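> I'll drop the sequence and a predicted model, then ask my questions.
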Amino acid sequence: MKEIKIALVGQPNVGKSHLINSISGATLHVGNFSGVTVEKKEVEFERGGVKLKLIDLPGTYSFHAYTPEEEVTKKFLLNEEYDLILNVVDSNQLEKNLTFTWQLADLQKPMVVAFNMYDEFARGGGEIDTDRFYKLTNIMAQNVSAKENFGLEELFEKVIKTYELKNTPKVYYSELVEEQVENLKKVVKECRFSKRFIAIRLLEDDEDVYKIVHEKVWFSDLLPVLKKAKDILRGEYDEEDTKTILFEERYALSKGMVTQIAKRPKKETLTEKIDKILIHPILGLPLFLLIMWAIFQATFSLGAIPMDYIGKGFESFANYIGSLLPSGIVKDAITQGVIPAVGAVVMFLPNILILFLGINLLEQTGYMARAAYVMDGVLKRFGLQGRAFIPLVTGFGCSVPAYMAARTLKNPKDRLITMLVIGFMSCGARLPVYVLLVSAFFPKEIQGNVMFAIYIGGALTGLVVAKVLRAVLFKGEPEPFVMELPKYRFPKLKSLLFDLWIKTKLYLQKAGTFIAVASLLIWVLSSFPRAEIIKKYENMPQTPQLQAKMHKEILENSYLARIGKLMEPITKPLDLGWREDVSLMAGLAAKENIVSTMAVLYGNGSSNSKTLIENIKKSLPFTAAVAMIIVIMFYSPCLAAMSTFWAEVPQWAWRLFYTVYPNVFAYFAALLAVSLIKLFGA
C-alpha cells in the first residue's frame, strides 16, 4: 500500500492536536523526539487506498527557533524525510498565521493548507475562497473545523492529490526581494534544499543553513553576492535587520492575500469597534498613558482616604496593648517600635490594592495585550520587542513574577535586556515609600501627578538603559513581534476579589511577620546603648520636652546611628543623613522596610500617619527627599527578586553586573537631580 508521510505544522493554538483527535479510526502513537523530552504524536490511517502517516510537530511561529519545541520542528523540517507539509491555519488569525505559511512555502515541498476553525469564522458571515488561494499560490487548501468534523475528508483528498501531482508552492515577495533571491540562486549549486530556500534563509541570517552551506566549494563565491544583496535591501527598506525586512514582506503578503481570498464577517464585532479606538495608530499611545494616569490618580486620591483611619486604629491598638503591659523595655519595643512600624506599612495597603485592581482590570478585559501591541513600536525604538511589555508591566506589581514572565521572550538577548531593566519598573512594595515622601513634600493637588511622573519616569529611564544595553552589549535588532489579541470580555468580580484577597493576605502576613521582626530589630539597634544616657536624665523632671531630648540623644548614639554614619561620607552629596541610609539598607531586604524603619526613626512611637509625615517634612530637606525617591526608583530590588534573577540567569558575569549596576546608576542619578535642584535654586 502506498504511504504518504505528512509533517503537520502550524503556529501554536491553531488546533493541530484537535485535528488529529478528530480523525476517526486513527492509530495514535505517542513518544518523544530523538534526544529531547518533547512529545511526539504520530497518527496512521487510510484514505482511498493510501496509508497516511501524520507527524504532529510542536507549534512554532517561524523558522527562527528559540525554544526546544521550536527547535524540534525546525530540525525535523530541515533534516528528516517526509513527503508533504500539512499547514494548519487559524481562520480567525489569517494575517498572523500566513506569515509562517510563506516560510514553509520557501521550502518548495508539496504542501496543503487547512483553514481550521472555519465554523467560527463563517458564523459571522466570513468566507475563504480556497480555489482562489490555489490559483494565487499553487497550494491546495480546504476550509475545515476539527471541532465539528467539517471538511476533513475533503482535506485528505487534496493531500493525496497534491502528493500525486507533486505540486510545489509558487509564492513570491516584492520585486526587489525576488531580484536578490534570483541573484543568489545563480551562485547556489548542489544542495539537498531548493536554491530558493537557501537564498532566502541566508538573507535572514539563518545559522543552521549557514552551517549546511559553509563547507560547500561555492560558498566563497556566494559571500560577496550575499553581502551586496543585504546592503541593497537595507538601503531600500531603511532597516538594518534583514530578518525584519523579510518578516514585513511576509506580513504584507499575508494582508494582500487575505484581501484576495477572504470575505470578512459582515457585522463588525464589538471587539473590532473598540480596537478602532484603543489600538489606533495615533490615539492608541495617548489613550494608554491616560488610562495609566487615571489608575495612579485613583491610587493616590482614593487610597489616601482610609490612611488616617488605619493609622488611628493602630494608635489605639498600641495604647490598648500598652495598658496591658508593665512599664519597661518590652512595652517600649512593642508600642513604640513594632506596632507603629507595622501600622505605617499597613496604612498603605489601600493604595497598593487600588494599583493591583487597575492592572488586573486591564488584564482581564483583554486590554493588556492591546497595550503591548500599541507599545511595540515604542519599545522597538529602545531595543526591546512588544512582548517585553508584559514582564515590564508585571514589574509594576512585583519583580519576582516579572522575571519569570520574561521566559516568554524566546530570544536570549531580548530576554536578558528585559530582565536587566525590570527593576526600573517600580514594584508595589515601593509605592508606600513614594506615598509617604510625596505626601510630605508636594502640594495635595499635584500629588497624583507626581506619583504618575515617578512611575513613568522610571519606565522611560529603563527604556533608555535598554537602548544603551542594546547598542553596547547586545548588538542586533529585537525579534519581530507577533501576538494574538483576545476578544474583550467583562472582568469576573469573583476573580478580581479573590486576587485582591490573596494580595491582602500576603501583604498582611509579610507585615505581621517579616516586617514586624525587622522593625523590632531596628528599634533595638536604635534604642541601645542607653543605660548611661537614661542615668544622666533620671533625676531631672520628666517633662515631654525632656523625654524627647533624651530619646534624640539615645538615637544619635545608638548602634544603628553608628552603622548609618559609616555611610554618611558616601551619601552626604545626596543630602541624605544616617537615618535615610539605614532605611535604604533595610529596603534591600524588602522595600516595605524603608517605611517601617522611618516610622521607628521619625515617628516618635506614634502610629499616626500625619505625625510621621510632619516629622519627616521637618527633618528632611527637599533635596534629600528627591534623592531618596530616585535611589528607591533605581537601586537593587528586594532579596527575593534578586534571587529570582540569579535563578533565571546562570551566567555569573550577568549576575554580578545586575547586582552592581542599578546601585551605581541610582547614586549618580540622585546626585544629578540634587545638583540640578541646587543649581536652579528650587
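Here it is on my side, so go on. Numbering: from 1, shown residues only.
> make it CA atoms for all contacts and neighbour counts henceforth
Fine.
> and the residue sitting nearest the centre point of the chain, what is it in contact with?
Centroid check for the chain by Cα atoms, centre = their mean gives residue 391 as the closest residue, at 1.6 Å. Residues near residue 391 by Cα atoms under 8 Å, 6 or more residues apart in numbering: 401, 402, 403, 404, 405, 406, 418, 422.
> what's the helix or strand for residue 53?
strand 50-56 (DSSP states H and E).
> and for that strand, what are the contacting residues?
Against strand 50-56 from outside (Cα under 8 Å, 6+ apart): 1-9, 16-17, 40-46, 160.
> Tell me which of those fall in helices.
With helices taken from DSSP state H, the overlap with the contacts of strand 50-56 comprises 16, 17, 160.
> Whichever helix in the chain runs longest - contacts with which helices or strands?
Of all the segments of type helix in the chain, defined by DSSP H, the longest one is helix 652-679. Judged by 3 or more Cα pairs under 8 Å, 6 or more residues apart in numbering; DSSP states H and E, helix 652-679 is in contact with helix 622-634, helix 639-648.
> most tightly surrounded among the ones you listed?
helix 622-634 (a mean of 23; mean count of other Cα atoms under 10 Å).
> how far off helix 652-679 does that helix point, in degrees?
Helix 622-634 and helix 652-679 are oriented at 160 degrees to each other (axes from the mean of the first three to the mean of the last three Cα atoms, to 10 degrees).
> same for helix 622-634, what does it pack against?
helix 431-441, helix 447-472, helix 652-679.
> Same list (the ones you listed) but as CSV, adding mean neighbour count.
CSV is the format used below for the helices and strands packed on helix 622-634 (neighbours: other Cα atoms under 10 Å):
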stretch, mean neighbour count
helix 431-441, 21
helix 447-472, 19
helix 652-679, 16
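> The ones you listed: which one's closest to residue 226?
Between residue 226 and the helices and strands packed on helix 622-634, the tightest spacing by Cα to Cα is seen for helix 447-472, at 24.6 Å.
> what about versus this one:
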Amino acid sequence: MEKKKITIALAGNPNVGKTTLFNAITGARQHVGNWPGVTVEKKTGKRTYKDTEIEVVDLPGTYSLTAYSIDEVVARDYVVEEKPDVVVQIVDATNLERNLYLTTQLMELGSRVVIALNMWDLAESRGDEIDTRKMEDFLEIPVVKTVANRAEGIDALLEEVVREADKGEHHEHEVSYGDDIEKKIIELEKIVGKDSALSGKYPVRWLSVKLLDGDENILEKIEGSSVATQVNSVLSTIKKEDYEAAMAEKRYETINTVLPQVCVKCIKGVTFSDMIDRAVTNKYLGIPIFLAMMWAAFEVTFTVATPLMEFVDMFFGWLAGVVAGSITNPVLGSLLGDGIVAGVGAVMIFLPNILLLFLMISLLEDSGYMARAAFVMDKLMYKIGLNGRSFIPLLMGFGCNVPAIMATRTIEDEKDRLVTILVNPFISCGARLPVYLMLAGAFFGRQAGSVIFGIYILGIIVAILSAKLIRGTVLKGKPSPFIMELPPYRLPTLKASAIHMWEKGSIYLKKAGTIILAGVVFVWLLSAIPAPGVDAAFASEEILGTEDSLIGVLGHIIEPLVAPLGFDWKVAVALVFGFIAKEIVIGSMGVLYGTGEDEDALAEILTAGAMNPLTALGLMVFTLLYVPCIACVGVVKKETGSWKWTLFMVAYGTTLAWIAAFLIYRIGTAIGWGL
C-alpha cells in the first residue's frame, strides 16, 4: 500500500523554538538549500508517521503575514502561493498575546492550522494555566502542547497534523474590523473578484484586507492586474496608516477577548528571566558581561581542544607517513603524503577548536542570551549608524561570514543592510581560527587564548569604526529603529546545541574535502614544478617548496608588497592562496616550509627565525582584515547586486590590513618589542 504524502510548513515568530521543533520532527533527514531566487536559507526534512510521509518545511521567522523583510516575504509567499497541506504554527506558551497575532492572519488566509503550544514547561513553571480545550473551541484550531528541546508532544502533534490534512471542506475565519473598514473590504472584494487570475489564486477577502493593510507586496500583485485602476481609486480615499493601525488594534481586541477565557492564571509579575535581565541588559554591566562571556568561550575552546588537537595531529602524521612510504613512485607518494594528506591534515588539526567554538556560541544562542547581546549593543550600534538588528548577522560572522551576510536580509533599511554587509568580513570567521591557533600557540604560550580573544575584539572594533566611517560619508543617514522581543531564558540541551554545532562544523569539513583539498594540491603542484631555466626533476627534494620552484617565482614577485610588514615570500604565497579559503594559509605554509601537517615542526621553524612575535601578530591581524575568501566575495556581489560595492569591500579591507600590519611591525621594531 502506497503511503500518503503531505507537506507541512512550520511558521512562527522568531525565538519560539521553531528550528528546535523542526530538528525534533525530522532528526537527521534534513536538507539545507536556498529558496528559489533568493539566498534565504531553506530547510526541508522528512518524517514518516504511521502510513503518511510528511515533508516538513521550516519557514523563516515572521511576526505577521504583512511582509516587510525578505525573510517575511519568503515565509508569507510560501504559505500563500504554495499552499502547504497544513501550517504548524509554533506559539510561545509564555507570550500568547504576541504570538496569536500571526494566528489571526493565518486564520484569515484560510490555511489549515495546527498550533504547537511550545515551551509549555516554562509557562507551567511560572504558574500559568492555559486551557487548551477552550483555546481549540474559540479558535477552531487544534492545539498541542510541546516542549521542543525535549522532543515532548511530537507524536501528538503529528497525529493532529495528519488528521487536519485529511479533513474535507475548510473555510477561513474572519476578524470583524468594524463597520467603516468592513464597508471598504466589501467594496474591494467586489472589485478584486472581477479578476479571475487573482480570485482564483487567493482568498478575495484576504486580498482586500491586505490592500487596506498597506501590504506593498500585495499592492505590487494588484498593479499588474485588470482591476488596478479601480483598486487604486478606492485606496486613494483612505489614509493607509490609520487603517493599518486600526486593523492591528482590532486583531488584538479579538485576541484579548479570547485570552482571559483560555489563560485562567497567567502571571504577569517579575519572572526569572526578568531578574537575570536586570544584570545582563544593564547599561553599565551589559557590555562587560558580554565580553566576559565571549572571553570565556575562547578560553574554553583553546584549553579543552589542545589534547584533541594533539590526537588529530598524531593521526594525520601517521597517515601521511604510511601513504608516502607505501607508494613506490616518489612523485605520487609526495603528492599524496606531503600534498593531500599533509595539507588537509594541517587544516583538520583545528577541527576540535572550531567545533568547540561553535558549541559555545550555540549554547549561548539556545539559552536566549544572544538576543540580549543584540539589545545591549543596540545603543552602541545606533551611535555608529546601525541598529541592533545588524548585530545578529555580525555575531553570526564568528561562525562564517557567508551565511552571516545572507542573514542581513532580515534588515529592512537598505543602507543599514549594505553597511552591515560591507563590514561583516571584519568579524573573524571560523576559517581564520587555524591561523590564530598555530601562531598564537607558537609565539604567545599561556597567553594564546587572550591574544586570540584580542584579535576577535579587534575585528569587532574595526567593523564598528568602519561602519561609522561609511555611514558618515558614502552612505549618510540615520539608522532605522530597532524593536526586538526578548525570548525567555531556556536551559539549552546538549543535543540541540550539538546539532547546531554540527550544522556549522560540517561546512568546515566539506571545505576541507573540496576547496581546501584542491587548494593545497594546487600549492603542492606549483611548489613541485621547477621554475623556467632551473635544471631539476619535477617534485625532487631540491625543488619542492624552494625558491627554484614556480611558487618561489610567484612569491618573489609578490614579496616586495609585504616585505615592509616583515613577511617573506612564503608567507606572501600563503596569503594569496588564502583568498580561496583562509584555512589554506596554514596548509600552504606547511607545504612551503616542508613540514606538511606537522604543526609542531612548522612552529619550530617559525620560532627558530622565520618569524618573531611581531611578524606573527602582524600576520594574524592581516589575516583578520584582508580580502575575505572567494565564497564571501561572491555572496557580497550577489547580496549587493553591485561590483562597485564588492570591489570597494575588497580594496578597503586589504588596504586596512596592510596599514595595520605595517604599524604593528614598524612601531614594535622601533621600541624593540618581540625581537
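Perfect, I can see it now. These numbers were taken from a predicted model, which means no experiment stands behind them.
> ok, for residue 134 of the first structure, nearest residue in space, not its chain neighbours?
Ranked by Cα to Cα, 6 or more residues apart in numbering and with sequence neighbours excluded, the top spatial neighbour of residue 134 of the first structure is residue 140, at 5.1 Å.
> Please read the previous query as pertaining to residue 482 of the first structure.
The shortest distance from residue 482 of the first structure to any non-neighbouring residue, by Cα to Cα, 6+ apart, is to residue 96 (7.1 Å).
> Kindly report the same for residue 480 of the first structure.
Residue 480 of the first structure sits nearest to residue 244 (Cα to Cα, 6+ apart), 6.3 Å away.
> name the element the one you found belongs to?
Using DSSP H and E, residue 244 of the first structure maps to helix 242-261.
> returning to that earlier point: how about the contacts of residue 391 of the first structure, which pair is most distant?
Farthest-apart pair in those is 401 and 418; separation 13.1 Å (Cα to Cα).
> how about the residue of the second structure positioned farthest from its centre, secondary structure?
Of all residues in the second structure, residue 535 has its C-alpha farthest from the mean position, at 51.2 Å, by Cα atoms, centre = their mean. Under DSSP: H, G, I helix; E, B strand; the rest coil, residue 535 of the second structure falls in the coil class.
> Against residue 332 of the second structure, how distant is it?
According to Cα to Cα, to the nearest Å, residue 535 of the second structure and residue 332 of the second structure sit 20 Å apart.
> next one: residue 313 of the second structure
Distance from residue 313 of the second structure to residue 332 of the second structure, by Cα to Cα: 22 Å.
> Which one of the two is surrounded by more residues?
Legend: neighbour count by other Cα atoms under 10 Å for residue 313 of the second structure and residue 332, higher for residue 313 (23 against 15).
> about what we covered before: now the aligned residue in the second structure for the residue nearest to the centre of the first structure. Nearest residue, chain neighbours left out?
In the second structure, the residue matched to residue 391 of the first structure (TM-score structural alignment) is residue 393. Nearest non-adjacent residue to residue 393 of the second structure, counting by Cα to Cα, 6+ apart: residue 404, 4.7 Å away.
> Give me the neighbour count for that neighbour.
24.
> where's whatever residue of the first structure lines up with it, which helix or strand?
In the first structure, residue 404 of the second structure lines up with residue 402, judged by TM-score structural alignment. Here residue 402 of the first structure, judged by DSSP H and E, is contained in helix 399-405.
> From the contact counts, what lies against that helix?
Packing partners of helix 399-405 of the first structure (3+ Cα pairs under 8 Å, 6+ apart): helix 389-394, helix 639-648.
> In the second structure, where's the longest helix?
helix 286-326.
> That helix vs the first structure, average offset?
Here helix 286-326 of the second structure, set against the first structure after superposition, deviates by a mean of 1.3 Å using mean Cα distance after the TM-score superposition for the first structure.
> which residues of the first structure does that helix align to?
The aligned range for helix 286-326 of the second structure is 284-324, by TM-score structural alignment.
> Residue 634 of the second structure matches what in the first structure?
Under the alignment (TM-score structural alignment), residue 634 of the second structure maps onto residue 643.
> Please report how far that match lies from residue 666 of the first structure.
20 Å.
> now do residue 465 of the first structure
Taking Cα to Cα, one finds residue 465 of the first structure at 12 Å from residue 666 of the first structure.
> With residue 422 of the first structure instead?
Residue 422 of the first structure is 14 Å from residue 666 of the first structure, by Cα to Cα.
> One more: residue 526 of the first structure?
27 Å.
> Ok, residue 15 of the first structure next?
Distance from residue 15 of the first structure to residue 666 of the first structure, by Cα to Cα: 48 Å.
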